[in-house]
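Novice: mind looking at a prediction? Sequence and model below.
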Amino acid sequence: MTQRRAQADKADFPWWLVAAGLIGAWLLWQVVADDLYFRVLTTLSRGIGITLFVTLVAYAFATLLGLGLALAGLSRWLLLRQLARFYIEIMRGIPIMVLLLYVAFVFAPALIAAWNWATGWTGWEPMKTRDFPFLWRAIMALTFAYASFLAEVFRAGITAVDPGQIEAAKALGLKGWNRFRLVVWPQAFRTILPPYGNDFVAMVKDSSLVSVLGVADITQLGKVTAAGNFRYFETYNVVTLIYLFMTIGLSLLLRRLERHLRRQPG
């Protein structure tokens, strides 16, 4: 049995990570040793903060909206369930690129027009469409899109909790919010974490789509840099390297957290 386990552990050794590490080390050496690579990295590094800002803010908003949709979908009220399902199915059926363009050029101007109409009696100066930055339009679009995905993740995790646990909580006199906070959520979190983490990594990659709106993230700066120096190979090598460092690093951290939670009792 011990020999079989050792063989299984050897077979499960992450050779892919070794290969990725060697490629990453080679690319890092190119960045350090080659002045062109270093200049490209210096330029693109300004977009890392924008990429992380878009990802973190949009995912935080999507988490809150997705949790609200999941709870509405599990509500005893038919209207709430139908509204939640309507939103989820519509948003999941629209490509994120199309949603970005729709929010940026249709929804945002309509929202500003509605605001100006609602506040017209106050005498405030009307807002202009250009007063709504494309950065926040992109964040809004990603929030709308990922909320529909996370709603299904939360719904699956909550419904996976043993009904007997909920009945026991009711017998102990716990009311709705305390029952959810103390009993349902801690157990659902273990089920939710893997797909929730995967969606976060996917958000890091999908944040590159905001470049179509001219937001100065890593991808947009890469396009501008390559168009200026005509060194597409070197520029997009650096773009790829930055995204790989972020996504693979996050994936490894999430796997470690999952293993830690599996070792916890209960």
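Specialist: Received, thanks. Numbers count the residues shown, from 1 in each chain.

Novice: drop to CA atoms for contacts and neighbour counts, all remaining ones
Specialist: Noted.

Novice: show me where the stretch 101-250 of the chain has helices.
Specialist: In the stretch 101-250 of the chain, the helices defined using DSSP state H, counting those that start in this stretch lie at 108-118, 134-159, 163-171, 176-179, 185-206, 218-229, 232-263.

Novice: put this next to the previous one:
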Amino acid sequence: MVSWQMNGVAHVMRLVYRRRFVTEAAGIRTLNRPKGPSAPPKAIRRRWNVTTTSVNGFDVHRIGRADKAVVYLHGGAYTSEIVRQHWSLVDFLAARTGFEVHVPIYGLSPEHHGLEALGLVTEVVRGLGKPCYLVGDSAGGGLAMLTAQALKGDGINGFTMIAPWLDLTMSNPGIDAVEPTDPWLYRAGLRPIADAWTGGLPLDDPRLSPIHGDLDGLPPMQILVGTRDITLPDCRLLRDKAGGEVTYHEQEGAIHVYPLLPVPEAKAGRRAIVEHIRATVA
């Protein structure tokens, strides 16, 4: 089971984060709140050579320099900015793989929408000119899969999704049983955020909800998800439907994006990600 008393940190995170999604009104407030900074923190800049370029008008930060690349796509329901837990994983990936890590700062809703983010990430991947692996958590996990689908795997050796948001409709009937056990995420608050991200397209458009897209010909994928996470039913569905190679990790008792959190399960989750990257990228 997840320990919520680990230095008090995870417990506080749970209480703060759940308020953003518990009702539709809370979701709208989350959608409309001011965005925070997105630049790499000082700790990252002290440890790594960080360069920043602009692609399609958005910053893309490169951590380190190597002949192989990871592209990391942060979560936050497509409306919250990158935070220190994401940067911690970026640091870990750069240190443990020896790859450079590219972090596109895609535009967030309600000012921006899904096709704009997809266009940015596909452009970043096309411009790398070297072996590439995608990693994304939550909303970023869904965006990673959308990118692999859009490019038909071209230039992408593999990808990891940590508790990905695979279906903006959130209509999988299995969610009904999991939602009461998820201490963070509620569909009521996520629905207005999903609507804003579509840019007027249907929620089940395959360019927004990758589980409705083409599952054939994808590069090797890895999925990590906990059993107390409303993304679990769609992760299981994708595992069963995907035509390509799938490495699936389901952590009993773990909550949303557990490899990013200060919980005991995170260590094994992060190690599994690095192992998959090393085994996949030639």
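Specialist: Thanks, I have it. Not measured: the values here are computed from a predicted model.

Novice: and the TM-score between them?
Specialist: Once the chains are laid over each other, their TM-score by TM-score structural alignment, normalised by the length of structure 1 reads 0.23; 98 aligned residues with a CA RMSD of 5.4 Å.

Novice: would you turn the helices of the stretch 101-250 of structure 1 into CSV with mean neighbour count?
Specialist: As requested, these are exported to CSV (neighbours: other CA atoms under 10 Å):
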stretch, mean neighbour count
helix 108-118, 15
helix 134-159, 22
helix 163-171, 13
helix 176-179, 13
helix 185-206, 18
helix 218-229, 18
helix 232-263, 15
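
Novice: between the ones you listed, which one is nearest to residue 66 of structure 1?
Specialist: Closest to residue 66 of structure 1 of those, according to CA to CA: helix 134-159, at 4.1 Å.

Novice: so how far is that closest one off the chain centroid?
Specialist: Centroid separation for helix 134-159 of structure 1 versus its chain: 8 Å, with CA atoms, centre = their mean, to the nearest Å.

Novice: cool, and stretch 238-250 of structure 1?
Specialist: Here stretch 238-250 of structure 1 is found 15 Å from its chain centre; the criterion is CA atoms, centre = their mean.

Novice: which residues are contacting it?
Specialist: 24, 27, 37, 40, 41, 44, 201, 204, 205, 218, 219, 222 (CA atoms under 8 Å, 6 or more residues apart in numbering).

Novice: what's the answer for stretch 79-93 of structure 1, then?
Specialist: By CA under 8 Å, 6+ apart, the residues outside stretch 79-93 of structure 1 that reach it are 69, 70, 72, 73, 74, 75, 144, 145, 148, 149, 151.

Novice: which strands or helices does the host helix or strand of the second one pack on?
Specialist: When secondary structure is defined by DSSP states H and E, residue 70 of structure 1 falls within helix 35-73. For helix 35-73 of structure 1, the packing partners by 3 or more CA pairs under 8 Å, 6 or more residues apart in numbering; DSSP states H and E come out as helix 15-33, helix 78-92, helix 134-159, helix 185-206, helix 218-229, helix 232-263.

Novice: hmm, 6 Å instead?
Specialist: helix 78-92, helix 134-159, helix 218-229 (3 or more CA pairs under 6 Å, 6 or more residues apart in numbering; DSSP states H and E).

Novice: would you mark the buried spots in it?
Specialist: Residues 36-38, 40-41, 44-45, 47-48, 50-59, 61-63, 65-73 are the ones in helix 35-73 of structure 1 that count as buried (16 or more other CA atoms under 10 Å).

Novice: what's the separation between residue 147 of structure 2 and residue 192 of structure 2?
Specialist: Going from residue 147 of structure 2 to residue 192 of structure 2 by CA to CA, to the nearest Å gives 24 Å.

Novice: repeat for residue 150 of structure 2
Specialist: From residue 150 of structure 2 to residue 192 of structure 2 the distance is 25 Å (CA to CA).

Novice: what of residue 102 of structure 2?
Specialist: As for residue 102 of structure 2, its distance to residue 192 of structure 2 is 30 Å (criterion: CA to CA).

Novice: those two - which one has more neighbours?
Specialist: residue 102 (27 against 20; other CA atoms under 10 Å).

Novice: ok, the more buried one - contacts?
Specialist: Contacts were defined as CA atoms under 6 Å, 6 or more residues apart in numbering; by that measure residue 102 of structure 2 touches 61, 62, 71.

Novice: most neighbours among the residues you listed, which one is it?
Specialist: Highest neighbour count within the contacts of residue 102 of structure 2: residue 71, with 27 neighbours (other CA under 10 Å).

Novice: for that one, what are its contacts?
Specialist: By CA under 6 Å, 6+ apart, the residues touching residue 71 of structure 2 are 101, 102, 134.

Novice: that one falls within a helix, correct?
Specialist: No. Applying DSSP: H, G, I helix; E, B strand; the rest coil, one finds residue 71 of structure 2 to be strand, outside a helix.

Novice: how close does it sit to residue 14 of structure 2?
Specialist: Separation of residue 71 of structure 2 from residue 14 of structure 2 (CA to CA): 27 Å.

Novice: again with residue 150 of structure 2
Specialist: 34 Å.

Novice: and the two? Which one has more around it.
Specialist: Neighbours were counted for residue 150 of structure 2 and for residue 14 using other CA under 10 Å; residue 150 has more, 18 against 15.

Novice: and the more buried one, how far from residue 265 of structure 2?
Specialist: Residue 150 of structure 2 is 32 Å from residue 265 of structure 2, by CA to CA.

Novice: swap in residue 158 of structure 2?
Specialist: Residue 158 of structure 2 is 23 Å from residue 265 of structure 2, where distance means CA to CA.
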